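[1] The following block contains a protein sequence and its predicted model.
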Amino acid sequence: MAIPTNHYQAAFAKYRQGLAAAVNFTDGDLTHTAQTRRRHQGVMEARRDLYKVIPAAPTLPTTTRATVIGGLAPRTADAVAVQAREFGIVERLLAKGQPIEAIIRDASPERLAAIASNAEVLPRVLESGEGAKVIEGVHDQVFDRLLALGDPAAENVSAMEAIYGTQAAWHQFLTESLEGTAGIDARMALYNADPEGYQAVVGSEAAGGVAPSDIDTKVSSLDRTMGVGSAKAGV
């Protein structure tokens, strides 16, 4: 599910343009000190504008993949019987050498429920020294298959994951950008959550043919000169 982020992209582009204009500001009628002060004022104005559009740190969704998986547990005698039958088929398929991934990939909702409810006794789990991790992987595959089948609960969780991931990534990236260049973790989070948005910010950083590091170095120098220890100071 794509979440519109054009406003964040535009705000970041404006921010980088504002920084570039600020650090390169020149007025021959001003003293060196006054010119430095004006440059830093421009930097802080750019930061204030960006700060206004940074999304709040999102709250983790209360309904998660685990909620969906937990909802597959049988709650009636009939459901128990259906899952027992379906898991019996799964065990026979495994015995014939069919990998669990292939079984899940073609499974019906009933079979998926049986696999999820009995994941702890799958041969791969029993043979592993990291059973919990393997079970989590199986559950993720079950969830993805449910999503492919159009399961409403899975679709709802997937939509919430997308919203959370996108908002969290932009919050981290833009917040770190106030302090200088966003770190690798923030960049990877943005790339994973919003590939198009990531490409847009990379383009904004490279705009004008000026290396982003040159601008950031000048900004850091201005901060030190003006006694600003944190880019957020005064925002």
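    Yep, that arrived. Residues are numbered from 1 along each chain as shown.
[2] can we go C-alpha only for contacts and neighbour counts from here?
    Noted.
[3] thought T26 was touching Q35?
    Yes: between T26 and Q35 there is a contact under CA atoms under 8 Å: 6.9 Å.
[4] where does L30 land in three-state SS?
    Secondary structure assignment for L30 (DSSP: H, G, I helix; E, B strand; the rest coil): coil.
[5] Now for it, how many residues are close by?
    Using other CA atoms under 10 Å, L30 is surrounded by 11 other residues.
[6] Neighbour count for T26 and Q35, which is higher?
    Q35 (17 against 14).
[7] So which residues make contact with the helix or strand hosting that one?
    Element membership for Q35 (DSSP states H and E) is helix 32-51. Outside helix 32-51, the residues within contact range by CA atoms under 8 Å, 6 or more residues apart in numbering are 11-12, 14-15, 18-19, 21-27, 174-175, 178, 219, 222-223, 226, 231-232, 234-235.
[8] how about that helix: buried residues?
    Neighbour counts over helix 32-51 (16 or more other CA atoms under 10 Å) mark 35-36, 38-51 as buried.
[9] repeat for stretch 193-209
    So for stretch 193-209, counting by 16+ other CA under 10 Å, buried means 193-194, 197-198, 200-201, 204-205.
[10] rewinding a little: so which of the contacts of helix 32-51 sit within helices?
    With helices taken from DSSP state H, the overlap with these comprises 11-12, 14-15, 18-19, 21-23, 174-175, 178, 219, 222-223.
[11] which of the buried residues of helix 32-51 sit farthest apart?
    Farthest pair in the buried residues of helix 32-51 (CA to CA) is Q35 and Y51. Separation: 24.4 Å.
[12] follow-up on the earlier one: closest to I135 out of the buried residues of helix 32-51?
    Taking the buried residues of helix 32-51 together and measuring to I135 by CA to CA, the closest member is Y51, at 41.7 Å.
[13] hmm, back to that, give me the distance between the helix holding Q35 and the centre of its chain.
    31 Å (CA atoms, centre = their mean, to the nearest Å).
[14] One more to weigh against that first structure:
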Amino acid sequence: MSTNTQHVAAVKKYQADVAAAVRWTNPDYTNSGITRERARRVAQARKALAAAIPAKPERKGGDPRESVIAGLAPKTADEIAQIQHAWAKVEKRLDAGQSLHAILTSADRDTLAAILDGISTRPEVLSAGDGGASIVAEVQQVAYDRLLELGDPEATKAHDSVALLDQAEAWSDYIAALAEPGEPSLAVLSALQRADQEGFTEVQSGSPLEGVETQERLRSLDHLVATGSLQVEGV
């Protein structure tokens, strides 16, 4: 179960309210009156969901993952000597034909520090079209992932911090998009799925809005409102 239970509950209530709204009927209403009331109830559901949009988090102090990578840089004479020794070993392995990726994904912390410190001096990096910036960035990402595998406390702390921010941002974007006519974009849906797979599954699977008839009714109401053919009052 997702830890974002409040957001999941708000979305599920919205889904149920809209599904009920597009099917609402009353024998005392004319057909046009029923359509108008359905549109009003859909608008009410969206308004209620909009009120539940969580604030987007502020990403203060830069990306903590960058600080983790920077923290591997040698600071003392002994650390510099150790890093240089480790880098010499890495270069021998590279010159012998081993791939950099294979070395990175099996490296210990000291070897990662050596690669990060020395990689920009390699001929294949220096000769890259962008001056090696893209290669260095890729190395930093793989090194960070390897630190997570090793259980490095600083990397784990940074990962958890970024994950919480990504979740909050993804939920804010998703609920904001859902509160508007139409469907959330693929980018918004993908971001939520990456940030909170369990929450994404809870709100997407078995939604009462999934049915073809329900979607057609909702699109029809939205079209009438958007074109001015239907005026919704009291929302």
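    Sure, I can see it. The structure displayed is predicted, hence computed values, not measured ones.
[15] just to revisit the earlier point, which SSE is immediately downstream of the helix holding Q35 of the first structure?
    helix 65-70.
[16] Superposed on the second structure, what's the mean shift for the helix or strand following that next one?
    The helix or strand immediately downstream of helix 65-70 of the first structure is helix 77-95, counting by DSSP H and E. Its matched residues in the second structure lie on average 0.8 Å from helix 77-95 of the first structure after superposition (mean CA distance after the TM-score superposition for the first structure).
[17] Which strands or helices does helix 77-95 of the first structure pack on?
    The contact analysis (3 or more CA pairs under 8 Å, 6 or more residues apart in numbering; DSSP states H and E) places helix 77-95 of the first structure against helix 100-105, helix 109-117.
[18] what's stretch 115-133 of the second structure in contact with?
    73, 83, 87, 90, 135-136, 139-140.
[19] now with 7 Å?
    73, 87, 135-136, 140 (CA atoms under 7 Å, 6 or more residues apart in numbering).
[20] tally of neighbours for V219 of the first structure?
    V219 of the first structure has 23 nearby residues by other CA under 10 Å.
[21] same question, I135 of the second structure
    17.
[22] Now do the same for it: helix, strand or coil?
    Of the three states, I135 of the second structure takes helix under three-state DSSP.
[23] Report how many residues lie close to the nearest residue to it once chain neighbours are set aside.
    Leaving aside its sequence neighbours, I135 of the second structure sits nearest to V125 (CA to CA, 6 or more residues apart in numbering; 6.7 Å). By other CA under 10 Å, the residues close to V125 of the second structure number 17.
[24] which stretch of helix or strand covers V125 of the second structure?
    Per DSSP H and E: helix 123-126 holds V125 of the second structure.
[25] next one: that helix to chain centre, how far?
    33 Å.
[26] Then stretch 217-225 of the second structure?
    That offset, for stretch 217-225 of the second structure, works out to 30 Å (CA atoms, centre = their mean).
[27] how about that stretch: buried residues?
    217-218, 221-222, 225.
[28] What's E216 of the second structure aligned with over in the first structure?
    If you follow E216 of the second structure across to the first structure using TM-score structural alignment, you land on D214.
[29] Could you report the neighbour count for its match?
    Neighbours around D214 of the first structure, by other CA under 10 Å: 11.
[30] What is the helix or strand where it lies packed up against?
    Using DSSP H and E, D214 of the first structure maps to helix 212-225. Applying 3 or more CA pairs under 7 Å, 6 or more residues apart in numbering; DSSP states H and E, one finds that helix 212-225 of the first structure contacts helix 6-23.
[31] again, only this time at 10 Å
    helix 6-23, helix 32-51, helix 152-179, helix 195-206 (3 or more CA pairs under 10 Å, 6 or more residues apart in numbering; DSSP states H and E).
[32] distance between it and the chain's centre?
    Relative to the chain's own centre, helix 212-225 of the first structure is displaced by 28 Å; criterion: CA atoms, centre = their mean.
[33] Contacts for it next, please.
    Identification of contacts with helix 212-225 of the first structure by CA atoms under 10 Å, 6 or more residues apart in numbering yields 16, 19-24, 33, 36-37, 39-41, 43-44, 177, 179-181, 202, 204-206, 226-231, 233.
[34] Tell me what angle it forms with helix 6-23.
    Computed by axes from the mean of the first three to the mean of the last three CA atoms, to 10 degrees, the angle separating helix 212-225 of the first structure from helix 6-23 equals 60 degrees.
[35] Quick check on the contacts of helix 32-51 of the first structure: which are buried?
    With neighbours counted using 16+ other CA under 10 Å, those contain these buried positions: 11-12, 14-15, 18-19, 21-23, 174-175, 178, 219, 222-223, 231.
[36] Nearest residue to the middle of the second structure?
    Geometric centre of the second structure, nearest residue: A191, 3.4 Å, by CA atoms, centre = their mean.
[37] Look up how far E169 of the second structure lies from that residue.
    Distance, A191 of the second structure to E169 of the second structure, by CA to CA, to the nearest Å: 9 Å.
[38] can you check R40 of the second structure too?
    Distance of R40 of the second structure to E169 of the second structure, given as CA to CA: 29 Å.
[39] Same check on R109 of the second structure?
    For R109 of the second structure relative to E169 of the second structure (CA to CA), the value is 32 Å.
[40] Give me the more crowded residue out of the two.
    For R109 of the second structure versus E169, neighbours defined as other CA under 10 Å are more numerous around E169 (19 against 15).
[41] who's in contact with the closest residue to the more buried one other than its chain neighbours?
    Spatial nearest neighbour of E169 of the second structure, excluding adjacent residues (CA to CA, 6+ apart): K56 at 5.3 Å. Neighbour list for K56 of the second structure: 165-173 [criterion: CA under 10 Å, 6+ apart].
[42] swap in A148 of the first structure?
    With CA under 10 Å, 6+ apart, A148 of the first structure has these contacts: 105, 142, 154-155.
[43] same question, V53 of the first structure
    Neighbouring residues of V53 of the first structure by CA under 10 Å, 6+ apart: 7-8, 11-12, 171, 174.
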